[in-house]
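*Asks:* Just the structure for this:
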Amino acid sequence: MTRVLLAEDDPTISEPLARALRREGYDVVVTPDGAAALRGAEDNPDLLILDLGLPVLDGLEVCRRLRAAGNPVPVLILTARADEVDTVVGLDAGADDYVTKPFRLAELLARARALLRRQPITEDDQAFVRIDSEGRRAFIDDEELQLTAKEFDLLRVLVREAGKVVSREQLMQEIWETSWYGSTKTLDMHVSVLRRKLGDDATNPRFIATVRGVGFRFEQPEGT
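*Replies:* Below is the predicted model of the structure:
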């Protein structure tokens, strides 16, 4: 049975969420603080749903320690912080995806399923990204990606311009319909999330490469 570790100190959130996860067929363990979450992660759960605002150790510190120890458990962050910089910090700490509170249960369950299905892309894999513009759906091979509206728009533009460098200015103007004033934290956050959902590695990317000082380039595997 798929095992989910839920680290959330608010019982008004953890109890109904744990019930919903169990209805999905998961074996759920609930822990109320960060230190207990670290101990629980040593039992190799299939997914860690991690609140950022935990007592004893906050969620970011839990995530950092897990990754520093080489623990590869997929991490889905729950956060009440809408600030995009906080989200970027969470992703840089090694989280795989995030949901902001208050969240829709159906969305959280869909993101959990996507992380549980996702397999690491190896050097020999020839994964292919496909966009269904009319249906606003994106797939990696035959697996549908769970994307927000902005994440889909960003991926659609990058795939459309595959092999070309797309500037930060163009992405900000085309997706956010705004002039670029120097800060691109919003864009950086969405690129970071996309990379994780694609199974990409920012240090050795398969799909989204950073062109320093300019923008980003999307590359499909050769022969696809």
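
*Asks:* use CA for all of it now, contacts and neighbours both
*Replies:* OK.

*Asks:* Grab the nearest non-local neighbour of the most centrally placed residue in the chain.
*Replies:* Taking CA atoms, centre = their mean, the centroid of the chain lies closest to residue 97, which sits 2.4 Å from it. Take residue 97 and drop its neighbours on the chain: the residue closest to it by CA to CA, 6 or more residues apart in numbering is residue 76, 5.0 Å away.

*Asks:* got the contact list for the one you found?
*Replies:* 47, 48, 49, 50, 95, 96, 97, 98, 99, 112 (CA atoms under 8 Å, 6 or more residues apart in numbering).

*Asks:* So which of those residues sit within strands?
*Replies:* Using DSSP state E, the members of these that fall in strands are 47, 48, 49, 50, 97, 98, 99.

*Asks:* What is the neighbour count of residue 15?
*Replies:* The tally of other residues near residue 15 (other CA atoms under 10 Å) stands at 13.

*Asks:* Also this sequence, please, to line up against the first:
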Amino acid sequence: MTGAPIKVLAIDDEPPIRKLLRMGLATQGYEILEAPSGKVALEKLAEEPALIILDLGLPDIDGHELLRTIRARNESIPIVVLSSRGDEAGKVKALDLGADDYITKPFGMDELLARLRAALRHQLQAQGERPVFRTGDLSVDLVRRIVKLGEREVKLSPKEYDLLRVLVQHAGKVLTHRFLLKELWDELTDAQYLRVYVRQLRQKIEADPERPQFVLTETGIGYRLRAPD
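*Replies:* Reported below is the predicted structural model:
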């Protein structure tokens, strides 16, 4: 990592976890800000971190409420939830409230670093959306509405393209079923319709639809499009 270090605000009430994050992230050139509580975390926002790691089990403020507050103050800052809570409902709620990703403790540092890089890439993409999105041999021209695998153009139905477009706009980020249904059908449609269109889209853009490389399933939560290269 070159240039000025990226500030990461680590919000966690467990000293061993904060120490692990401090040591693991510092070796990669990140600057670490630490907050053992929600109150301190809100104060640390004044130091303008570029990315937030948030534990939901804080002693003073409910983690979901803190997430809601942070997102209301800053719409674009990447937030990666790092929590011992593995229940599906908690994950979905955090993602719907604006978390960019969700990792369950115990975690591997290499995976966490990869997720942080993906969240930062997504932020950069959102700030200046590129007219042509590329990941692997998949390219999506968002201006001309042309989808290609290598040099071969892929014909999509309007709804298949709309689904892919939403995934592209949030590439690298987990999108919940609820979010996608709201974006594509105003949430009035059964989730089975979403599964059908995901399956159809995979049939057209995946080399092996049963082992997708682009449209990835987050079991019980939603879908994630592979981040741009």
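
*Asks:* To which secondary structure element type does the aligned residue in the second structure for the residue nearest to residue 97 of the first structure belong?
*Replies:* By TM-score structural alignment, residue 76 of the first structure lines up with residue 80 in the second structure. Three-state call for residue 80 of the second structure (DSSP: H, G, I helix; E, B strand; the rest coil): strand.

*Asks:* What separation do you get for the aligned residue in the first structure for residue 48 of the second structure and residue 38 of the first structure?
*Replies:* The alignment partner of residue 48 of the second structure in the first structure, by TM-score structural alignment, is residue 44. Distance, residue 44 of the first structure to residue 38 of the first structure, by CA to CA, to the nearest Å: 10 Å.

*Asks:* ranges for the strands of the first structure?
*Replies:* Counting by DSSP E, the strands of the first structure are 3-7, 27-31, 47-51, 75-79, 97-100, 129-132, 137-140, 143-144, 165-167, 208-211, 215-218.

*Asks:* Can you get me a residue count around the closest residue to residue 194 of the first structure other than its chain neighbours?
*Replies:* Distances taken as CA to CA, 6+ apart place residue 151 nearest to residue 194 of the first structure, at 6.7 Å, with adjacent residues excluded. Counted with other CA under 10 Å, residues neighbouring residue 151 of the first structure total 17.

*Asks:* can you check the one 3 residues further on too?
*Replies:* Residues within reach of residue 154 of the first structure, counting by other CA under 10 Å, total 21.

*Asks:* Just give me the longest helix of the second structure.
*Replies:* helix 109-127 (DSSP state H).

*Asks:* got a list of what residue 162 of the first structure touches?
*Replies:* Shown in contact with residue 162 of the first structure (CA under 8 Å, 6+ apart): 217, 218, 219, 220.

*Asks:* can I get the residues you listed in TSV with neighbour count and distance to residue 201 of the first structure?
*Replies:* What follows is these, written out as TSV (neighbours: other CA atoms under 10 Å; distance: CA to CA, whole Å):
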residue	neighbour count	distance to residue 201 of the first structure
217	19	14
218	21	13
219	19	13
220	17	15
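
*Asks:* hang on, the earlier thing: more crowded one of residue 44 and residue 38 of the first structure?
*Replies:* For residue 44 of the first structure and residue 38, the more surrounded residue by other CA under 10 Å is residue 38, and the numbers stand at 19 against 15.

*Asks:* tell me the contacts of that one?
*Replies:* So residue 38 of the first structure contacts 62, 66 (CA under 8 Å, 6+ apart).

*Asks:* State the distance from it to residue 77 of the first structure.
*Replies:* 14 Å.

*Asks:* Same question for residue 158 of the first structure.
*Replies:* Taking CA to CA, one finds residue 158 of the first structure at 26 Å from residue 77 of the first structure.

*Asks:* Need the counterpart of residue 70 of the second structure in the first structure.
*Replies:* In the first structure, the residue matched to residue 70 of the second structure (TM-score structural alignment) is residue 66.

*Asks:* number of nearby residues for that match?
*Replies:* Number of residues near residue 66 of the first structure (other CA under 10 Å) recorded here: 21.

*Asks:* Same question for residue 194 of the first structure.
*Replies:* 24.

*Asks:* correct me, but residue 68 of the second structure touches residue 96?
*Replies:* No. Counting by CA atoms under 8 Å, residue 68 of the second structure sits too far from residue 96 to count as a contact (9.7 Å).
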